[in-house]
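sequence first, predicted model second:
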Amino acid sequence: MLNPFRPVVLFDFDGTLADTIPLIVESYHHTLRASALPPVDEVEVRSWIGRPLQPVFEERYPGRGAELTATYRDWNLAHHDELIVRVDGMPQLLKQLVHKGVRVGVVSSKRRSTVEQGLRVVALAEYIDVLVGMDETTAHKPDPAPLLFAAEVLAVDPSQCVYVGDADVDVLAAKAAGMASIAVTWGAGTADVLQSLEPDALVRDVTELERVLLPSG
């Protein structure tokens, strides 16, 4: 396994920096109920996480992508602040990274404004040097474009970056961008699936993530 330490750490947001998985799953379930569509089991819903909303809906329900996206966003934003939860230890980790001179960014498939709101709710906004949402690029994870855009904004080579995420698209995007990849198991993806993609590291809690990002010695 390669040492994934890098001077730039880019994070996914949902399921990585913040526990938004219950919010996302219930937003999808509400959207299907409100739109008179058959229910979908949670395993499939979780497989949608990490990709932009409209392409997911359009692929599953052709011709209804825009409508379903609007329904989802209305409910999600109305319940956002009450259902989003901090990941234990994450504020302390980001503070430690910044203190050590590591530059920190967020690359998400959500709209920039929604990620900004989420960062404020979990009190992480002050640590972020760059934020890339779905607004910034036309291609999205697992395409490397959003990650490469973040590296460009920071004026660093992608090889100097590590991307931390909880979904298969996060690992795939990092590999395609030429970045180190760290998969976390407290979000949407299962450990078995994430490990099968051979990330540079697989971690199960923030303490373990800190040891990988800031190795001693």
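Looks like it came in fine. Residues are numbered from 1 along each chain as shown.

only C-alpha atoms from now on, for both contacts and neighbour counts.
Will do.

name the nearest residue to I21, ignoring sequence neighbours.
Nearest residue to I21, sequence neighbours excluded (C-alpha to C-alpha, 6 or more residues apart in numbering): G15, at 5.8 Å.

so what's the residue count around that neighbour?
Per other C-alpha atoms under 10 Å, the neighbour tally for G15 reads 25.

how about the contacts made by it?
Counting by C-alpha atoms under 8 Å, 6 or more residues apart in numbering, G15 touches 21, 165-166, 186-188.

one more time with 10 Å, if that's ok
For G15, the contacting residues are 21-22, 24, 49-50, 85-87, 165-167, 184-189, by C-alpha atoms under 10 Å, 6 or more residues apart in numbering.

distance check, A176 against P144.
Plainly put, A176 is 6 Å away from P144 if you go by C-alpha to C-alpha, to the nearest Å.

what segments of the chain are helices?
Using DSSP state H, the helices of the chain run over 21-34, 42-48, 53-60, 65-83, 90-99, 112-121, 145-154, 168-177, 191-196, 206-213.

structure two is appended below for comparative analysis:
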Amino acid sequence: MVVLWDLDGTIQDSESLAKEGTRHGFRTVLGRVPTSVELAQLVGRPVPVVYKEWFGDELAQRILEVGTRFYEERAHKIPIFLGIADVLSRLKATSVMGVVSSKRRGHVLRELESQQLLALFDVIVAQEDTARHKPDPAPLLLAAQRLGVPTKDSVYIGDQPTDILAAAAAGMRSIAALWSDNRVSRFEGAPPTAIAHAPSDVVAVLSQMTHHMG
């Protein structure tokens, strides 16, 4: 089985730093902080794409540069979720694994490397790799293509409805990662194949999926 992972909110707990960077960019360039609605709309989508929709190219670029600089100066301090490293190491022995993220490739590589996790993954699909992004299936389809595997033999693990919708559209099974806030309700419009309340649940869930696939 191929196990594909989302990065932010699934492997690492980066939400608070991402929000701080967004606030810093808004405050510096716009003279205000983002609203709660704006912050919610940034979750699970590429930030540059959303900024361009809101502000146009030039202003979006200025906000992005300021916020990104703030984020990058502190990214080495992003923690991974408790138990994730152990689960990834265990799965590596039996599974092909990859990361599919809406984040830019440089960030993905640096952040996985800083946690000594990069070598565990056989493929990385990042923001620059596809023109369309989650919930569109394009990034997941590209990961399966690069690995040379059928999507029906792949599982995507993510913490947002966009992850689950992308997996369904790609013909993949999905696992909703609830360990960041344990809110099942956000998946009401995007039901996953299975749910994991803690990283340690993933191994058992995948074992059940493998049994049913067999």
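Good, I have the coordinates. None of the values given here were measured: they were computed from a predicted structure.

still on that earlier bit, residue in the second structure matching the residue nearest to I21 of the first structure?
Using TM-score structural alignment, the equivalent of G15 of the first structure in the second structure is G9.

need the outlier residue of the second structure, farthest from its centre.
In the second structure, the greatest distance from the average C-alpha position (C-alpha atoms, centre = their mean) is reached by G31, at 29.4 Å.

who's in contact with that one?
Here G31 of the second structure is in contact with 23-25 (C-alpha under 10 Å, 6+ apart).

let's go with 6 Å and repeat that
Listed by C-alpha atoms under 6 Å, 6 or more residues apart in numbering, the contact set of G31 of the second structure is empty.

and if you look at I63 of the second structure?
I63 of the second structure makes contact with 25, 29, according to C-alpha under 6 Å, 6+ apart.

how close does it get to R45 of the second structure?
Here I63 of the second structure is placed at a distance of 16 Å from R45 of the second structure (C-alpha to C-alpha).

could you find the closest non-adjacent residue to L202 of the first structure?
What sits nearest to L202 of the first structure in space, not counting adjacent residues and going by C-alpha to C-alpha, 6+ apart, is A183, at 4.9 Å.

swap in V132 of the first structure?
Nearest to V132 of the first structure is V107, by C-alpha to C-alpha, 6+ apart, at 4.7 Å.

just send the helices of the first structure back as a markdown table, with distance to V132 of the first structure too.
Output for these, formatted as a markdown table (distance: least, C-alpha to C-alpha, whole Å):
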| stretch | distance to V132 of the first structure |
| --- | --- |
| helix 21-34 | 19 |
| helix 42-48 | 19 |
| helix 53-60 | 16 |
| helix 65-83 | 19 |
| helix 90-99 | 17 |
| helix 112-121 | 7 |
| helix 145-154 | 6 |
| helix 168-177 | 14 |
| helix 191-196 | 23 |
| helix 206-213 | 21 |
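
return the most buried member of the ones you listed.
Mean neighbour count (mean count of other C-alpha atoms under 10 Å) peaks for helix 168-177 among the helices of the first structure, with a mean of 24.
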